[in-house]
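Asker: no sequence on hand, only this structure:
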């Protein structure tokens, strides 16, 4: 089955080779750029850059309650950066209504989909494994949109399943809008 190249899939910007990570580096993904991009148009987004956190920036982590974690710099500063990040995400979410999937970078306090460490207050020990704030917002706003971490796409069966889910989401979304 031919898949239309007009289908758009979101991509954590660092996976596209953009140097937007906290350390000024990227996490360029060959599987996204050489395989997924042959099926879909990729739309990049970095929530931390959208929030104005700058490049480079101090590393951040999630802390506190797993349901409503706070985003703080790891250097011991206690400033909660969650509001700035959530505002940037909220201002952009409507633009993602035309996307049919999203590929996220793992372990990120913003984009991580699973196994993101949520630390105890004032501790170096993490209590829980949750999801990043942007991933959580995507799940809440678009519960039927296929979401995947880039690392999962290295497995052929997961990659093929994601491609099929994106196509199905696109077909359903476009039928509902007509």
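Answerer: Sure thing, it's come through. All of these numbers come straight from a predicted model, not from anything done at the bench.
Asker: for the rest of this, base every contact and every neighbour count on C-alpha atoms.
Answerer: Fine.
Asker: quick one, strands of this structure?
Answerer: 8-12, 41-45, 60-63, 70-73, 102-104, 116-119, 126-130, 147-149 (DSSP state E).
Asker: redo the ones you listed as CSV? Include mean neighbour count and distance to residue 157.
Answerer: Converted to CSV, the strands of the chain look like this (neighbours: other Cα atoms under 10 Å; distance: least, Cα to Cα, whole Å):
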stretch, mean neighbour count, distance to residue 157
strand 8-12, 23, 19
strand 41-45, 19, 21
strand 60-63, 24, 31
strand 70-73, 21, 34
strand 102-104, 27, 16
strand 116-119, 22, 24
strand 126-130, 17, 25
strand 147-149, 21, 13
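Asker: okay, pairing it with this:
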């Protein structure tokens, strides 16, 4: 895995705007009050992208720290509910915030979201039954799901997939192409980004 700083020849004349989970930038906004700052994102990708920081759970008023939430399968679909208080259903609030975010940031060209988050996770999340059993593991965070409906085709990745050089390169190229860089070029002497 190549996680070296950007080399001098890796320059982009205009930094594309990328939505990013605030916890990945080091903000202590996770449910437990901690951050998940990612050095590669903060030190390397910040040289390439302009950030539109987002924490949907804080934005809808859940606060920090906060009781955890999870995806729950109901008759009418998957809901985002409190783990300890299933009457706390924030599905609608997260979806509405995703719509407002998409409208407020039309120039966002990509997203880096927190893996395994019930609001930001891009896939593979556990979906629980009402009694707490895992019924499947193909859930998508509600903010991420609704945002992708409003911005179909926008390049999205989580911090775990960024560790894979091929996925990272593809993400960077796709964001650059969405910004108008026709060939998505931003690579070092080794032919790879990062």
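Answerer: Cool, got the structure. Note that this is a predicted model, so its numbers are computed, not measured.
Asker: if we can go back for a sec, kindly reformat the strands of the first structure as JSON lines containing distance to residue 23 of the first structure.
Answerer: Converted to JSON lines, these look like this (distance: least, Cα to Cα, whole Å):
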{"stretch": "strand 8-12", "distance to residue 23 of the first structure": "15"}
{"stretch": "strand 41-45", "distance to residue 23 of the first structure": "17"}
{"stretch": "strand 60-63", "distance to residue 23 of the first structure": "11"}
{"stretch": "strand 70-73", "distance to residue 23 of the first structure": "13"}
{"stretch": "strand 102-104", "distance to residue 23 of the first structure": "18"}
{"stretch": "strand 116-119", "distance to residue 23 of the first structure": "18"}
{"stretch": "strand 126-130", "distance to residue 23 of the first structure": "22"}
{"stretch": "strand 147-149", "distance to residue 23 of the first structure": "20"}
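Asker: which of those strands sits closest to residue 175 of the first structure?
Answerer: strand 8-12 (16.0 Å; Cα to Cα).
Asker: so the next helix or strand after the closest one matches what in the second structure?
Answerer: Moving toward the C-terminus from strand 8-12 of the first structure, the next helix or strand (DSSP states H and E) is helix 30. Per the alignment by TM-score structural alignment, helix 30 of the first structure matches residues 39 in the second structure.
Asker: all helices of the first structure, in order?
Answerer: Under the criterion DSSP state H, the first structure contains helices at 30, 47-50, 82-93, 133-141, 156-176.
Asker: distance from the last one to the middle of the chain?
Answerer: When you say that, I think you mean helix 156-176 of the first structure. 18 Å (Cα atoms, centre = their mean, to the nearest Å).
Asker: which parts of stretch 18-25 of the first structure are buried?
Answerer: 18, 19, 20, 21, 22 (16 or more other Cα atoms under 10 Å).
Asker: what separates residue 105 of the first structure from residue 122 of the first structure, distance-wise?
Answerer: 26 Å (Cα to Cα, to the nearest Å).
Asker: ditto for residue 65 of the first structure
Answerer: Applying Cα to Cα to residue 65 of the first structure and residue 122 of the first structure gives a distance of 13 Å.
Asker: ok, now residue 108 of the first structure?
Answerer: Where residue 122 of the first structure is concerned, residue 108 of the first structure sits at a distance of 20 Å (Cα to Cα).
Asker: surely residue 169 of the first structure meets residue 144?
Answerer: Yes. Using Cα atoms under 8 Å, residue 169 of the first structure is in contact with residue 144, at 7.5 Å.
Asker: so the two - more neighbours on which side?
Answerer: The neighbour count for residue 169 of the first structure versus residue 144, taken as other Cα atoms under 10 Å, is higher for residue 169 (19 against 14).
Asker: residue in the second structure paired with the more buried one?
Answerer: By TM-score structural alignment, residue 169 of the first structure lines up with residue 178.
Asker: ok, back up a step: ok, residue 65 and residue 122 of the first structure, which is more surrounded?
Answerer: Between residue 65 of the first structure and residue 122, residue 65 has the larger neighbour count (other Cα under 10 Å), namely 15 against 10.
Asker: Provide a list of residues in contact with the more buried one.
Answerer: residue 118 (Cα atoms under 8 Å, 6 or more residues apart in numbering).
Asker: residue 51 of the second structure is in contact with residue 15, isn't it?
Answerer: No. Taking Cα under 8 Å as the definition, residue 51 of the second structure is not a contact partner of residue 15, at 9.2 Å.
Asker: residue in the first structure matching residue 89 of the second structure?
Answerer: That one, residue 89 of the second structure, aligns with residue 80 by TM-score structural alignment.
Asker: save the helices of the first structure as TSV, and put in distance to residue 148 of the first structure too.
Answerer: Listed next are the helices of the first structure as TSV, based on distance: least, Cα to Cα, whole Å:
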stretch	distance to residue 148 of the first structure
helix 30	15
helix 47-50	17
helix 82-93	17
helix 133-141	10
helix 156-176	8
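Asker: nearest to residue 117 of the first structure, of those helices?
Answerer: Using Cα to Cα, those put helix 133-141 closest to residue 117 of the first structure, at 11.9 Å.
Asker: remind me what that closest one packs against, helices and strands.
Answerer: When contacts are defined as 3 or more Cα pairs under 8 Å, 6 or more residues apart in numbering; DSSP states H and E, helix 133-141 of the first structure sits against helix 82-93.
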